[in-house]
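Got a predicted structure plus its sequence, pasted below:
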Amino acid sequence: MAQKLLLIDTDCGIDDAQAIMMALAEPTVKVVGITCCFGNTTVDYVCQNVVKVLSVCERSEIQVFRGACCPLVGGKNDFTDHFGTDGLGDVLEDRDSEVWKDKIQKEHAALAMIRLASENQGKISLVAVGPLTNLAMAVRLDPTFPRNLKDLYIMGGNMEGKGNMTPCAEFNFVMDPESAYVVLEEYLCPTHIATWEFTCRNTLPWWLEIPLDAFTYMVNQDTAAAKFMKLITSKCWAFSKTFGENNRDVHFGQGFVPYDSFAVAACIDQRTVTDSIQCPVRVELQGSLGRGMLALDPTNMLKKSHSASVMKSCDQTKFCKLLMASLNQP
């Protein structure tokens, strides 16, 4: 059976690194390229982080493309420091090396997207796990680009009006609301969205049937990927666990949330999603509180001709198997 072709667009922080590893570990998938966007950190750090992940997994043959350094409209947004200044926990010792620059292709990420989709019409699944700026740029450069995709998977937005950056908006969308709006209005290919609430409602419990929490069990595998994940999460893991336990009403329960991996898992195996709602969606661009919020429209009051599949629940057994495999490499 032919491998599924994946193109990953990322703002590579820690959860992005986990998601990329999941795609790399799956034998039914071929990653045809990784495009980089600002978000968790600067686009240069993002490129550097992707190159590092590929090196750890011994997959440096995969091409990496530099993309947007700021939103489509307006000035630069402030970066979150949740994953450290560099997006990977500020723990890597070889940050002064310039070798990574030789690994970045000269072609801009948006142009690479257009070219790869044109060369593989109807075969590429695009998985976007950062701000959607590169995707918006691609459709502005070539309005036919989305129709050349097989489908689109997004980690971003929200489905209940609960935010993690503002009271109503999720990080990836609020970092560039205009781009999120453009993508969800103009990409007519099948679109699947893993919202922030969906990922939080499917948190993985800290405790398994073994006397270790699930996260510790995974990162203590004797592999390069697991050791790398243990390193880059060494500073933020304890904080995340304590924060989740102390904010159960916000985060829907205790557990850890590999946010971006949910979108990759759904792309790899749609059976990981056990329930979803198919409806029109739109990104709100106005207001001091609502800007960047994803609005669902089950009754199609917007009179849109296309809709998106918004994930609601997950098969955690299938998901955990993919997550475990992601760190069992190279």
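Yep, it's here.

all contacts plus neighbour counts: C-alpha atoms, from now on.
OK.

so what's G67 up against?
Counting by C-alpha atoms under 8 Å, 6 or more residues apart in numbering, G67 makes contact with 35-38, 43, 108-110, 134.

adding another structure so you can compare the two:
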Amino acid sequence: MSTPSRRKLLIDTDAGVDDAQAILMALKSPDVDVIGITCVAGNADAMQVGKNVLRVLQVVNRLDIPVYIGCNEPLLGDKKETSDYHGSDGFGDVPDPEAPDDSLLESEHAVNALMRLSKKHEGELSLVCLAPLTNIAMAIRMDPGIGSRLKHCYIMGGNHHGKGNMTVAAEFNFYFDPEAAYVVLNQLKAHITIVTWETCMEHSIPWEFYSNIRDKGGDVCNFLSKIEKKSCEYAKKQKWATFMPADEYLIACVLRPDVIKTCCDVYATVEVKGHYTWGQMVVDWQKVLKRPNNVCVVTDINQDVFEGMLADLFINKDTHRRT
């Protein structure tokens, strides 16, 4: 159960390997209640995402947290190919013979859960989006007032310099469902903070630091090391000079505002018609469109604080707070 003095988070995820560490960081936080986790297609199919989330929760004995399966197709049904970075199952194709049973997944659809929980915790609930925004866009379509009930919405996705990681101009989460991202940015009507792909790239961490924190031992560390092995091999084959987390930066901003060094309130939308720029987040830096600001874009991260949070995940490594 949650308590009034603790912050309430609802996490929407497509449960790739970076989502796993981000979720674990949230569960480790002493002043946060994760009241539910909603799943959407992205790094894997929605049902597989749900199975992945159960595996994460099992590692820290938190299978009491409800997990909801959501949309398995983008809004317009144009499902995209994904890279092999996370493996075909999102978790590096590492089998788990002791994985939790699927029966632990909730029968309620994730979109219905989003609407219901926003009403139950009106004004208290922060939505943390680590994935394509299909579930959130569907919730807006079914319940246009959902944004007014949220305390905050945090999004990892998009780009503010037009640099893509799936196309020349589009970041993966927005690329996977550009129309959903367009709906959320333009219609959610909540305070939105975005950590973009470029911000993640500009604050990647040295491989030496990554190796040091993965050598700590314990259930959490061993779990992450296993599911990240394929991703790390992929990164090194591509000659990436550093390890590049993504969702971890967003959850760090949620948990510790002092992680954010600089941010900008701007109007941003998503290109849904361009041939080369489809899925790109377009930021009106010069206020040419003369529209009110709708997002806060995080542009600089306090690297010391962030790296400290990653290391802290493995202090008292097998104890995550149960509420």
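That came through fine. Because the structure is a prediction, the values reported are computed rather than measured.

hmm, back to that, can I get the contacts of G67 of structure 1 in a markdown table including secondary structure, distance to T299 of structure 1 and neighbour count?
Formatted as a markdown table, the contacts of G67 of structure 1 follow (DSSP: H, G, I helix; E, B strand; the rest coil; distance: C-alpha to C-alpha, whole Å; neighbours: other C-alpha atoms under 10 Å):
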| residue | secondary structure | distance to T299 of structure 1 | neighbour count |
| --- | --- | --- | --- |
| T35 | strand | 35 | 29 |
| C36 | strand | 36 | 34 |
| C37 | coil | 34 | 31 |
| F38 | coil | 35 | 29 |
| V43 | helix | 39 | 22 |
| H108 | coil | 39 | 17 |
| A109 | helix | 36 | 25 |
| A110 | helix | 34 | 25 |
| N134 | helix | 30 | 31 |
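
from those, which is closest to A17 of structure 1?
Distance ranking of the contacts of G67 of structure 1 against A17 of structure 1, using C-alpha to C-alpha, places C36 first at 12.2 Å.

Tell me the residue in structure 2 aligned with that closest one.
Aligning on TM-score structural alignment places C36 of structure 1 opposite C39 in structure 2.

State the distance from its match to V32 of structure 2.
Using C-alpha to C-alpha, to the nearest Å, C39 of structure 2 is found at 20 Å from V32 of structure 2.

Report the contact partners of the most centrally placed residue in structure 2.
Centroid-nearest residue in structure 2: L130, 1.4 Å away (criterion: C-alpha atoms, centre = their mean). L130 of structure 2 is in contact with 11-14, 19, 155-157, 247, 250, counting by C-alpha under 8 Å, 6+ apart.

try it again with 6 Å
Neighbour list for L130 of structure 2: 12-13, 156, 247 [criterion: C-alpha atoms under 6 Å, 6 or more residues apart in numbering].

Check the residues you listed against I146 of structure 2 and report the nearest one.
D12 (14.9 Å).

and the longest helix for structure 2?
Counting residues, the longest helix found in structure 2 (DSSP state H) is helix 219-237.

Residues touching that helix, excluding its own?
85-86, 91-92, 214.

which one of those is nearest S103 of structure 2?
F91 (20.0 Å).

residues near the residue nearest to the closest one when sequence neighbours are not counted, how many?
Spatially, and ignoring its direct neighbours in sequence, F91 of structure 2 is nearest to I227 (5.0 Å; C-alpha to C-alpha, 6 or more residues apart in numbering). Residues lying near I227 of structure 2 (other C-alpha atoms under 10 Å) number 22.
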